[in-house]
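S.K.: fold the stuff below for me.
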Amino acid sequence: MSFPIANTLTFARIVMIPLVVVLFYLPYEWSNPAAASVFILAAITDSLDGYLARKLGQTSALGAFLDPVADKLMVAVALILLVSHDPPALKFIHFDPHVLITLTAAVIVGREITISALREWMAELGKRGKVAVSSLGKWKTIFQMTGLSMMLFRSDVWFIPAFELGLACLVAAAALTLWSMVVYLRAAWPALSDTPLQ
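M.R.: Take a look at the predicted model:
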């Protein structure tokens, strides 16, 4: 039996993560754009693997497990890279954005930990459907991946201030992240509040 193409794309996305790290730290002018390009390619496979799994009838337990793991690894590693480096020279932001980047990263990572724990708990109660991925979560992902891609690029694209626009997208993603967390917690609260403590 052949390995499903959707799972192959998910594995490829995981393999691209250390490649992004290596490229990001190389001391060449082209290294950051190359890291951003690989990250963008990985983000595209994120959209493709789920679509192909449904289209080709190749959904699997392994794919359902690996897909969110790959997504969270991508985001966490990209945030660590951005927090660990001083931002490039900026044109339109006249303050040091490092604190803002760090706080935004903390919000995004903290939300992912909270929602992952919530989904695991709701699954134990047999009510995981109440915290299924919503359209709000998808918009969050779009802003998040776009922002991270532009910030990893770290330099202007022609006359477009990519890093600053990317930071704006990332802040928007953090706001959507908090909003979606509140939505998920409100949906899960009746089940959580009725559950006796262990």
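
S.K.: from here on, contacts and neighbour counts on C-alpha atoms
M.R.: Noted.

S.K.: how about the helices in this structure?
M.R.: Secondary structure of the chain (DSSP state H): helices at 5-25, 31-55, 61-84, 98-124, 135-153, 162-193.

S.K.: let's have those helices in CSV, adding mean neighbour count.
M.R.: Shown next, in CSV, are these (neighbours: other Cα atoms under 10 Å):
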stretch, mean neighbour count
helix 5-25, 18
helix 31-55, 18
helix 61-84, 16
helix 98-124, 16
helix 135-153, 21
helix 162-193, 19
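
S.K.: please give the structure of this sequence too, so both can be compared:
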Amino acid sequence: MRLNIPTCLTLFRLIIVPFFIIVFYLPFSNASFYSAIIFILAALTDWFDGFLARKLNQTTCFGAFLDPVADKIIVVIGLILIIEYFHSFWITIPSLIMIIREIIISSLREWMAEIGKNNLLSVSLISKLKTSIQMLAIFSLLWKETYIIIIIGILSLYVSSILAFLSMLKYFYIAWRDLFRN
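M.R.: A predicted model of the protein is given here:
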């Protein structure tokens, strides 16, 4: 298998995960800033790898598999880190909604692929919006530099969790007949 630029970006996103975690826990004053920067770098590679794959006509089966895996890993780890840091019901509940949604949608996509209908669950506009706001939320809550940034993070976290739930309902609506047929 020959690696192309988009797939290398996706692999880079996976490779920086341990550094993201380590930097988050480093005992120096700028650790939160640097972990937020690593996270936003990963988020940008998420957008950029897909853009390049389409623009350069370099889509591959491996890339199509790896990209959502890398996305979910970096997002779930980011959410877990902010849950751990804040130790707050108000952060934990929307974060868990998003983590649970990711598991459910991944399972639903896998099941739909097994029955040959994975094309019905293409990424929706609401999911793309959710992802953008979710990235802002995680970045802000990792950085947590000022009260305003934390408020932006919390508001973004709630908006993205609502969008996550709504997009999950949309995916279930699309798959409903197949889920409950004999």
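
S.K.: which residue in structure 2 lines up with residue 180 of structure 1?
M.R.: When structure 2 is aligned by TM-score structural alignment, residue 180 of structure 1 is paired with residue 167.

S.K.: got a list of contacts for stretch 32-48 of structure 2?
M.R.: For stretch 32-48 of structure 2, the external contacting residues (Cα atoms under 8 Å, 6 or more residues apart in numbering) are 6, 9-10, 13, 16, 20-21, 23-24, 67, 71, 74, 78, 135, 138-140, 142-145.

S.K.: that stretch vs structure 1, mean deviation?
M.R.: Its matched residues in structure 1 lie on average 0.6 Å from stretch 32-48 of structure 2 after superposition (mean Cα distance after the TM-score superposition for structure 1).

S.K.: and what of stretch 65-83 of structure 2?
M.R.: When structure 1 is superposed, stretch 65-83 of structure 2 averages 0.6 Å from its matched positions, counting by mean Cα distance after the TM-score superposition for structure 1.

S.K.: who are the neighbours in contact with residue 156 of structure 2?
M.R.: 133-134, 136-137.

S.K.: how does it look with 6 Å?
M.R.: By Cα atoms under 6 Å, 6 or more residues apart in numbering, residue 156 of structure 2 lies in contact with 133, 137.

S.K.: residue in structure 1 matching it?
M.R.: Counting by TM-score structural alignment, residue 156 of structure 2 corresponds to residue 169 in structure 1.

S.K.: ok, for residue 52 of structure 2, nearest residue in space, not its chain neighbours?
M.R.: residue 6 (5.9 Å; Cα to Cα, 6 or more residues apart in numbering).

S.K.: one more: residue 110 of structure 2?
M.R.: Nearest one to residue 110 of structure 2, counting by Cα to Cα, 6+ apart, is residue 118 at 7.6 Å.

S.K.: how much space separates the closest residue to residue 163 of structure 1 other than its chain neighbours from residue 193 of structure 1?
M.R.: Nearest non-adjacent residue to residue 163 of structure 1, counting by Cα to Cα, 6+ apart: residue 151, 4.4 Å away. Residue 151 of structure 1 is 40 Å from residue 193 of structure 1, where distance means Cα to Cα, to the nearest Å.

S.K.: now swap in residue 148 of structure 1 and tell me
M.R.: Relative to residue 193 of structure 1, residue 148 of structure 1 is positioned 36 Å away (Cα to Cα).

S.K.: repeat for residue 54 of structure 1
M.R.: From residue 54 of structure 1 across to residue 193 of structure 1, the span is 35 Å (Cα to Cα).

S.K.: repeat that for residue 49 of structure 1.
M.R.: 36 Å.

S.K.: same deal with residue 162 of structure 1?
M.R.: Taken as Cα to Cα, the span from residue 162 of structure 1 to residue 193 of structure 1 is 45 Å.

S.K.: do residue 83 of structure 1 as well
M.R.: 37 Å.

S.K.: for residue 108 of structure 1, same thing?
M.R.: Taking Cα to Cα, one finds residue 108 of structure 1 at 25 Å from residue 193 of structure 1.

S.K.: go on, residue 86 of structure 1?
M.R.: 44 Å.

S.K.: again, but for residue 107 of structure 1
M.R.: Distance from residue 107 of structure 1 to residue 193 of structure 1, counting by Cα to Cα: 25 Å.
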